[in-house]
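Undergrad: Quick one: sequence and predicted model below, then my questions.
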Amino acid sequence: MSDNISVGKAWSFIKNNFTLQENITDLDFAKSVIATNKDALIQYSLIASNLHRSLEKCLEKLKQKNPANLNENEKNELRKLHKSLVKHLLTIQDISYTNMDLALRYFNEGERISKIAPRVCIKSIRNDDVCTVFRNDRTRNSNLPEYCENINETATFNICRQQRTVIFNDIPKDVKFFDYDNPRLNKKNAISYYDQRNNFQRRIQDKFFYPDDEWMKCWSPYPQENGVTPRSCYKSTLVVSIQVSNLDIQSLIENLVQSDDESRFSRNNWTPGTTYFGFLCFDHPMTYYFDRINDEKMGIFFSDILCPYFMYYMYYAELSPYSRLAKNLLETET
């Protein structure tokens, strides 16, 4: 089976979908981001293609045999090839952290109302849940769970599906008036916090009284953590969908999906012609930290950079019939 997603098409997608507006960031910085990811994308896709081709050849040799009749050498070869492919695909973690660090450079090098850098994370979509997979301020190899949010019941992700980006720049106010929700945030306490302070008082609180102990009382900790931290109790957030809007790519992906995967895959397709892979999220402990024009452009810029990696990952790890067959054979073995 030939690989259905070419390097050329993926890189063409990046170049054609960048939002390189004049004020997004320094041109040299944008060039360095693109150059870094050009090399990384070519390496990621070509290695994945070669490993996948080796797995394909192995399975073609074994396809006439009953899984129960595979000898030990055949099992070991299949296991080794599948493990090598999965291990390589998981380097998307390092690629994601590299780009999150680059995104933070954008904030650190500009003029901001706070010297505190925002947090940044990437959330993936699985069935109806949106869960954090990578976060810059946690141990990078940590498997500690975080709360998952139902994508159909969370205003943030519903808005992103309609208009690509969303900014909540005053979460205490947005909880009360605009239905902002978060599984860690106590809505009643957040509204009470807002009602007890006018806009001026809250701005003074942000500027001179960080951390805000009263605001921290409105939040619950992540699972398996002992308590909240000032950085995890944010007042501003910017969220951008990681997506590709291309009917040909969506049709290609749909053709690869088998009937037993349709329920899993359908969660990516709320908008005709658009396939969603997840969300790139930023947050900050001060109100009105994010710029509604330039920071949204920056978010789209980096989400478009990340999109081809997630597209390749989904294809080789989840949609490829050879990857699924290898996984099933190895699971049957155990």
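TA: Sure thing, it's come through. Quick caveat, the model's predicted, so the values are computed rather than measured. Numbers count the residues shown, from 1 in each chain.

Undergrad: Please make it C-alpha for all contacts and neighbour counts, starting now.
TA: Will do.

Undergrad: which element follows the longest helix along the chain toward the C-terminus?
TA: Using DSSP state H, we find that the single longest helix of the chain is helix 27-62. Downstream of helix 27-62, the first helix or strand assigned by DSSP states H and E is helix 72-89.

Undergrad: Which residue ranges of the chain form strands?
TA: 119-126, 129-135, 149-150, 165-168, 236-245, 274-284 (DSSP state E).

Undergrad: Among those strands, single out whichever gets nearest to residue 306.
TA: Closest to residue 306 of these, according to Cα to Cα: strand 236-245, at 7.3 Å.

Undergrad: Please work out the angle formed by the directions of the closest one and strand 119-126.
TA: Strand 236-245 and strand 119-126 are oriented at 40 degrees to each other (axes from the mean of the first three to the mean of the last three Cα atoms, to 10 degrees).

Undergrad: Now do strand 236-245: which elements does it pack against?
TA: Under the contact definition 3 or more Cα pairs under 8 Å, 6 or more residues apart in numbering; DSSP states H and E, strand 236-245 sits against helix 155-163, strand 165-168, strand 274-284, helix 294-314.

Undergrad: Which of the ones you listed sits closest to residue 27?
TA: Short answer: helix 294-314, nearest of the helices and strands packed on strand 236-245 by Cα to Cα, at 12.3 Å.

Undergrad: Does anything pack onto the closest one? Which helices or strands?
TA: Contacts defined by 3+ Cα pairs under 8 Å, 6+ apart place helix 294-314 against helix 7-17, helix 27-62, helix 92-108, strand 236-245, strand 274-284.

Undergrad: hold the first one in mind and look at this next one:
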Amino acid sequence: MNGIEEIHLPPRNQHKTIPVPANHLVSVKHNRWNARFKIWIGVCTVIGIATFLTAVLIPILLINVKSTISATSTKTSVTSTTTTTTTSITTTTATTSTKTTSTSTTVNTTTSTTTPAATTTTTGCYYGGDLVSLVEGGQRHIKNLKVGDKIWSINDHNFELVEDEIVLMMHNEPSQKAMFYTFQSVEGGQFSLTGSHTLPVFDTIRNEITMKRADSVTMQDRLIMFGKTVEITNISITVSQGFYAPLTLTGYLMVNNVSTSVFSANYKVSSATLQLGFLPIRIYYHITRFIYGNKYNPFIEIQEGLHPIPHFYKQHQVKLRFFVLKLPKPFFSTIIIVIIVHFIQKWTSKLLLKHK
């Protein structure tokens, strides 16, 4: 009609069936598997990135000690002769007379003590009467330190002060006696450590900073203080009551203004390895205090004896050495991430139960 083609549409609700070839059919089940596969790939990618970042950043950000530091044993000028009941120690040091210009070497200290065998086989600890410096000002005896105390430590890379924190008291023995190596510096201060306790010193023979046992430090070593190293003027051995072993975030502790390590050589690994081994403890400490507040103590307190955590480390130190030293760092980091995820999942589930 008038050159216009009319188009007739089918009535409503009438549909035309168009045959579709079999090769054009779409599998819904296949699409679902594709979606699940993409989600799984995404999760694996996130875990892989987190593992890589953890493996790279943890040694840089959380370990403030050199990887080359190791607990070494060297010859010492302090000679001790021990019988079953008596320990006799003679320390020879160099002193300068004020009346003459000559230098004379004399026997400075001779100490003879009779102590039980248990007092000479203690773990690496501090004397409880020594002092640490608080960030808020003032000083506090080691025996009075509490978890969460803000204290100062010294970075052995540039000898600068580092704000630190007490994480755990690993060992408390207020009533036990122990044999201490007491070091006195040219600055006049002194501090005491048990023989297996380690501390960073500047070895003048090797011309480098190294970690040594207290019973291996010699007069040729120099102590590390804020901004400098100082000479040792005297090394003596005494028996005193009360020894303690705090754990810090950095793995160091400034005692009477001198830098020391909080670890002992009894684990038979370097202080850097021990710092890495205690990494899960520090992470757990940070997470719990972030969630429950800065006054929360995530670990049980003991009044006397060895804390369960270092006791576990000592019992399984062979396995832990294999775990930390032999396995690759990405694997170790993955285990840490799994622990963190498990803790977060457990915490969130508790919150959900409270809201129900």
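TA: Alright, I've got the coordinates. Computed from a predicted model, the values in this text were never measured in an experiment.

Undergrad: Now the TM-score, please.
TA: Here the TM-score for the pair of chains, by TM-score structural alignment, normalised by the length of structure 1, is 0.22; 122 aligned residues with a Cα RMSD of 6.6 Å.

Undergrad: Go through the longest helix of structure 1 and flag the buried ones.
TA: 30, 33-34, 37-38, 41-42, 44-45, 48-49, 51-56, 58-59, 62 (16 or more other Cα atoms under 10 Å).

Undergrad: would you turn the strands of structure 1 into CSV with distance to residue 200 of structure 1 and mean neighbour count?
TA: Listed next are the strands of structure 1 as CSV, based on distance: least, Cα to Cα, whole Å; neighbours: other Cα atoms under 10 Å:
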stretch, distance to residue 200 of structure 1, mean neighbour count
strand 119-126, 25, 21
strand 129-135, 32, 20
strand 149-150, 32, 18
strand 165-168, 18, 23
strand 236-245, 17, 24
strand 274-284, 19, 23
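
Undergrad: okay, those in TSV with distance to residue 313 of structure 1 next?
TA: Converted to TSV, the strands of structure 1 look like this (distance: least, Cα to Cα, whole Å):
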stretch	distance to residue 313 of structure 1
strand 119-126	12
strand 129-135	14
strand 149-150	22
strand 165-168	23
strand 236-245	13
strand 274-284	10
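
Undergrad: Can you show me the strands along the stretch 51-200 of structure 2?
TA: 71-72, 79-82, 86-96, 103-114, 126-127, 131-133, 139-141, 150-154, 161-185, 190-194, 198-203 (DSSP state E, counting those that start in this stretch).

Undergrad: same for the longest helix anywhere in structure 2, what does it pack against?
TA: If you go by DSSP H, structure 2 has its longest helix at helix 28-61. Using 3+ Cα pairs under 8 Å, 6+ apart as the contact test, the elements touching helix 28-61 of structure 2 are helix 329-355.

Undergrad: Would you mind listing the buried residues in the helix it packs on?
TA: Across helix 329-355 of structure 2, burial judged by 16+ other Cα under 10 Å covers 329, 330, 332, 333, 334, 336, 337, 340.

Undergrad: residues touching the first one, list them.
TA: Okay, so that is residue 329 of structure 2. The neighbours of residue 329 of structure 2, taking Cα atoms under 8 Å, 6 or more residues apart in numbering as the test, are residue 55.

Undergrad: ok, now the fourth one?
TA: Residue 333 of structure 2 makes contact with 51, 54, 55 under the criterion Cα under 8 Å, 6+ apart.

Undergrad: Look up how far residue 337 of structure 2 lies from the last one.
TA: Relative to residue 337 of structure 2, residue 55 of structure 2 is positioned 11 Å away (Cα to Cα, to the nearest Å).

Undergrad: likewise residue 169 of structure 2?
TA: 25 Å.

Undergrad: ditto for residue 58 of structure 2
TA: Residue 58 of structure 2 is 12 Å from residue 337 of structure 2, by Cα to Cα.

Undergrad: most tightly surrounded among the strands of the stretch 51-200 of structure 2?
TA: Among the strands of the stretch 51-200 of structure 2, strand 126-127 has the highest mean neighbour count (mean count of other Cα atoms under 10 Å), at a mean of 28.

Undergrad: Quick one: list the elements packing against that strand.
TA: strand 190-194, strand 228-248.

Undergrad: As CSV, those with distance to residue 271 of structure 2 would be great.
TA: As requested, these are exported to CSV (distance: least, Cα to Cα, whole Å):
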stretch, distance to residue 271 of structure 2
strand 190-194, 16
strand 228-248, 12
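
Undergrad: To residue 39 of structure 2, which of those lies closest?
TA: Taking those one by one with Cα to Cα, strand 228-248 is closest: 40.8 Å.

Undergrad: quick one on the thing from earlier: what is the longest helix of structure 1 packed up against?
TA: Judged by 3+ Cα pairs under 8 Å, 6+ apart, helix 27-62 of structure 1 is in contact with helix 7-17, helix 72-89, helix 92-108, helix 294-314, helix 321-333.
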